[in-house]
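Enquirer: Build me a model:
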Amino acid sequence: MRWDNLYLAGLGAYLPEAVETAEQAIEAGRYTLDEHLANGIRGVHVARLEDESPVQMASAAARQAFERSGHTTEEIGLVVHGHNSHQGQEFWTPASYVQNNSVGGNGATAEIRQGSNSGLAAFELAASWVAARTDTAALVSAGDSFHLPYFDRWNTDDQQVFGDGAGALILSSRTGFAKVVASASFSDSTLEPIYRGGAWTTGPFAEGKTVSLRARKRAYLQTGENLYEETVERMTKSLFAVVGQVFDDAGTDISKIKYLIHANTGQTIVDWGFYHPLGVDVSQTVYDWGRDYGHMGAADHLVNLNHLVETRPLSPGDKVLTIGVGTGFMWTAFIIEILETPSWNTAS
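Expert: Presented below is the predicted three-dimensional model:
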């Protein structure tokens, strides 16, 4: 989808101060040296249980994005909150909490849960809302945290180390420092069983066992011959489909991309999932910075985009490609064009 009169007006992030390094996790017996060397993730930031729940972090990120945007409460017509993890309470509406504790007002609220692609899926849905209501703006937030005994950030999944954090953005039909040029989404729900697991449960943490995405994935791959190769092929095909679509809609190609934003996953995943197939160099990303934060679930792309805009040299016309993929499986890609360097950029 090519967008007209759609802008990024503000970005924000919240990252806990507490840090747990890979070396500390190895020493505690929660991680292995081999996995650390393969993944390249150096550490994660860990949220406090008492006052850094995902929605509290998301609200702080949202307040920063809102303050930077120049919009008023009355202009925020929609709040969309994406997440992957437990948000701090059961049978509850996290998006309403974020609205009440950041932008306020009476805009509509919605919650998106599409794995690690939740932030970008929320972004695209909000884009459609703002494009259809040209006198409004929207807040998109995403926040996650991962704690034992429910979730082991170091061991729950292969080639992933999960960190805590939140990000937010304000979409505007009026003005902004960057133009949202195009977006695309693509799904392949035949891959949904990969992370589903076996028997159904009656509720979260019903059996009192730590989630093991590794075990679910391995069980799935054992159900058919050559299933691993077929799964990788389908995922690669979907990546090219969504990237090809967003390039076609934007009327550009990879050679015109200045920066790439992706999730903070293991080194092998980013090498073979992004850099090699797309012909992008790591210097065009914020991946080295992200190796000290790990995979923040739904928040990676918003947090990383905020870090890029805060710290990297920007010029009018610079194009940013961001690509996300979430379990289920769903891929989303955006192309954003810088119009001006915002006042909160520290590179100039």
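Enquirer: switch to C-alpha atoms for all contacts and neighbour counts from now on
Expert: Will do.
Enquirer: what about Ile41, distance to Gly273?
Expert: Ile41 sits 16 Å away from Gly273, going by Cα to Cα, to the nearest Å.
Enquirer: ok, which stretches of the stretch 1-150 of the chain are strands?
Expert: Here the stretch 1-150 of the chain has its strands, by DSSP state E, counting those that start in this stretch, at 7-14, 19-21, 43-45, 76-82, 108-112, 137-144.
Enquirer: who touches stretch 260-268?
Expert: 38-41, 159-161, 280, 284-287, 290-291, 293-296, 300-301, 304-305, 320-324 (Cα atoms under 8 Å, 6 or more residues apart in numbering).
Enquirer: The residue nearest to Leu148 when sequence neighbours are not counted: what's it in contact with?
Expert: Among residues not flanking Leu148 along the chain, Thr210 sits closest, at 7.4 Å (Cα to Cα, 6 or more residues apart in numbering). Thr210 makes contacts with Leu148, Pro149, Tyr150, Phe151, Asp152, Thr156, as judged by Cα under 8 Å, 6+ apart.
Enquirer: and this one, so I can compare the two:
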Amino acid sequence: MKFDDVWIQGTGRYAGDLRPVPGHVTAHTGIVSVAWSELSGPELAVRAGRQALDAAGPGAVGPHLHGSMAYPGLDTWSASCWVADRLLAAAPAMSMQFSALCNTSMAGIETAASLLAGRPDFPRVLLTVGDRFPASAIDRFEVDPEIALGDAGAAAVLGRGHGRARVLSCVSRTDPSLEGLQRGDEPFRDRPAEEPAVVRKRTRQFFAAGTRTPASVVRAHVEGVREVVETALAEAGTSVAEARWVVPPFVGANAFEHGYERPLGLDREGTLFASGLRLGHLGGSDHLFALDQLLRDGTPEPGDRIVLIGVGGGFTFTCAVLEAA
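Expert: Sure, this is the predicted structure:
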């Protein structure tokens, strides 16, 4: 969908301290460290949210959307309202939580932009994301052979009329036939598992069933990425070659090369690939974290195009095209 008057008005990010990863992870992926925090996902989101609100300046907020991939710290509890209570002086129109797993930041951008496009009574939307991956809940090095998980929060304020970057277009698609990659043979449970999740084990179970092969999944991944990128770029009237930055998820070298760099013809220097090797894959925060890094530290020139590409388990694919102001 094309957007005419939706702007990124402020962004923020907060990551844990960097810790080295096991040698075999570095040898295979090129990832040398991951962000590691003792703060919960909601606490990380609050740190980032304060930065985003300060950057956006004073003004009312309509809805607040809070996203995460990991367990937020309590069952049957509104993490979004906890975050909103610590960030907003006035109660938002709605505070809700959502997840598109690793695609959460991108799903949030699309949802927030659509709310602003369809609801003129909403002045701005606050978007927060935060994930922590403690060893008691998940093995951050056994989720996927090509990633290692890092702890971080990220946030953005979207509004109308002005901002740091204008949202030109955003496109998503879903291939639900791939949801079993994160499910495998695991049964549905009445409560969270007592043992840490080893998601790579579920992926092996999925392939053992024989309905899909690793090669077919790679093809489906590349097809999904290409489809949303090509459509979003066409709607924005631009191309990969004209973009100043093209930012896929923070993944290891193999996944980056075969899932994004080669299929899209990317220039590695304009992708924040190196940041991902230091921070790890930040769960649902990757793209809002990257966007804040670009807008605060990358000094984009007016008119520079920024292309964000998200992929999440399920599988969902999203591409957003922005123009720096």
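Enquirer: quick one: which of the contacts of stretch 260-268 of structure 1 sit in strands?
Expert: Val320, Leu321, Thr322, Ile323, Gly324 (DSSP state E).
Enquirer: Show me the helices in the stretch 151-300 of structure 1, by range?
Expert: 213-221, 227-250, 267-270, 276-278, 287-290, 300-311 (DSSP state H, counting those that start in this stretch).
Enquirer: out of those, nearest to Gly88 of structure 1?
Expert: Among those, the nearest to Gly88 of structure 1 by Cα to Cα is helix 300-311 (19.3 Å).
Enquirer: Measure how that closest one sits relative to strand 137-144, angle-wise.
Expert: Calculated by axes from the mean of the first three to the mean of the last three Cα atoms, to 10 degrees, helix 300-311 of structure 1 forms an angle of 110 degrees with strand 137-144.
Enquirer: and the angle for helix 300-311 of structure 1 with strand 7-14?
Expert: Using the same axes, to 10 degrees, helix 300-311 of structure 1 lies at 100 degrees relative to strand 7-14.
Enquirer: How far away from the center of its chain is helix 300-311 of structure 1?
Expert: Chain-centre distance of helix 300-311 of structure 1: 10 Å, with Cα atoms, centre = their mean, to the nearest Å.
Enquirer: in it, what counts as buried?
Expert: Asp300, His301, Leu302, Val303, Asn304, Leu305, Asn306, His307, Leu308, Val309, Glu310 (16 or more other Cα atoms under 10 Å).
Enquirer: give me every residue that touches the fourth one.
Expert: In this structure, Val303 of structure 1 makes contact with Gly12, Ala13, Tyr14, Gly165, Ala166, Gly167, Ala168, judged by Cα under 8 Å, 6+ apart.
Enquirer: surely the second one meets Ser59?
Expert: No. Ala13 of structure 1 lies out of contact with Ser59 (Cα atoms under 8 Å); the separation is 9.4 Å.
Enquirer: check contacts around the alignment partner in structure 2 of Phe274 of structure 1.
Expert: Under the alignment (TM-score structural alignment), Phe274 of structure 1 pairs with Tyr260 of structure 2. By Cα under 8 Å, 6+ apart, the residues touching Tyr260 of structure 2 are Val222, Val225, Pro248, Leu266.
Enquirer: so how far is Trp7 of structure 2 from the last one?
Expert: Between Leu266 of structure 2 and Trp7 of structure 2 the computed distance is 25 Å (Cα to Cα).
Enquirer: Settle it for me: which of the two has more neighbours?
Expert: Taking other Cα atoms under 10 Å, Leu266 of structure 2 and Trp7 do not tie; Trp7 has more neighbours (26 against 18).
Enquirer: For that one, which non-adjacent residue is spatially closest?
Expert: Closest to Trp7 of structure 2 by Cα to Cα, 6+ apart is Arg166, at 4.3 Å.
Enquirer: can you tell me which residue in structure 1 aligns to the one you found?
Expert: Using TM-score structural alignment as the criterion, Arg166 of structure 2 maps onto Lys179 of structure 1.
Enquirer: Hmm, Leu339 and its match touching each other?
Expert: Yes. With contact taken as Cα under 8 Å, Lys179 of structure 1 and Leu339 are classed as touching, separated by 6.7 Å.
Enquirer: Which one's more surrounded, the two?
Expert: Lys179 (25 against 18).
Enquirer: Highest mean neighbour count out of the strands of the stretch 1-150 of structure 1?
Expert: Mean neighbour count, computed with mean count of other Cα atoms under 10 Å, is highest for strand 137-144 among those, reaching a mean of 34.
Enquirer: Using JSON lines, lay out the ones in strands among the contacts of stretch 260-268 of structure 1 together with distance to Tyr195 of structure 1 and neighbour count.
Expert: Output for those, formatted as JSON lines (distance: Cα to Cα, whole Å; neighbours: other Cα atoms under 10 Å):
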{"residue": "Val320", "distance to Tyr195 of structure 1": "30", "neighbour count": "24"}
{"residue": "Leu321", "distance to Tyr195 of structure 1": "27", "neighbour count": "24"}
{"residue": "Thr322", "distance to Tyr195 of structure 1": "24", "neighbour count": "23"}
{"residue": "Ile323", "distance to Tyr195 of structure 1": "20", "neighbour count": "24"}
{"residue": "Gly324", "distance to Tyr195 of structure 1": "17", "neighbour count": "25"}
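Enquirer: Turn those residues into JSON lines, columns for distance to Asp144 of structure 1.
Expert: Listed next are these as JSON lines, based on distance: Cα to Cα, whole Å:
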{"residue": "Val320", "distance to Asp144 of structure 1": "24"}
{"residue": "Leu321", "distance to Asp144 of structure 1": "23"}
{"residue": "Thr322", "distance to Asp144 of structure 1": "19"}
{"residue": "Ile323", "distance to Asp144 of structure 1": "19"}
{"residue": "Gly324", "distance to Asp144 of structure 1": "16"}
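Enquirer: Just name the closest of these to Ala121 of structure 1, please.
Expert: Gly324 (8.7 Å).
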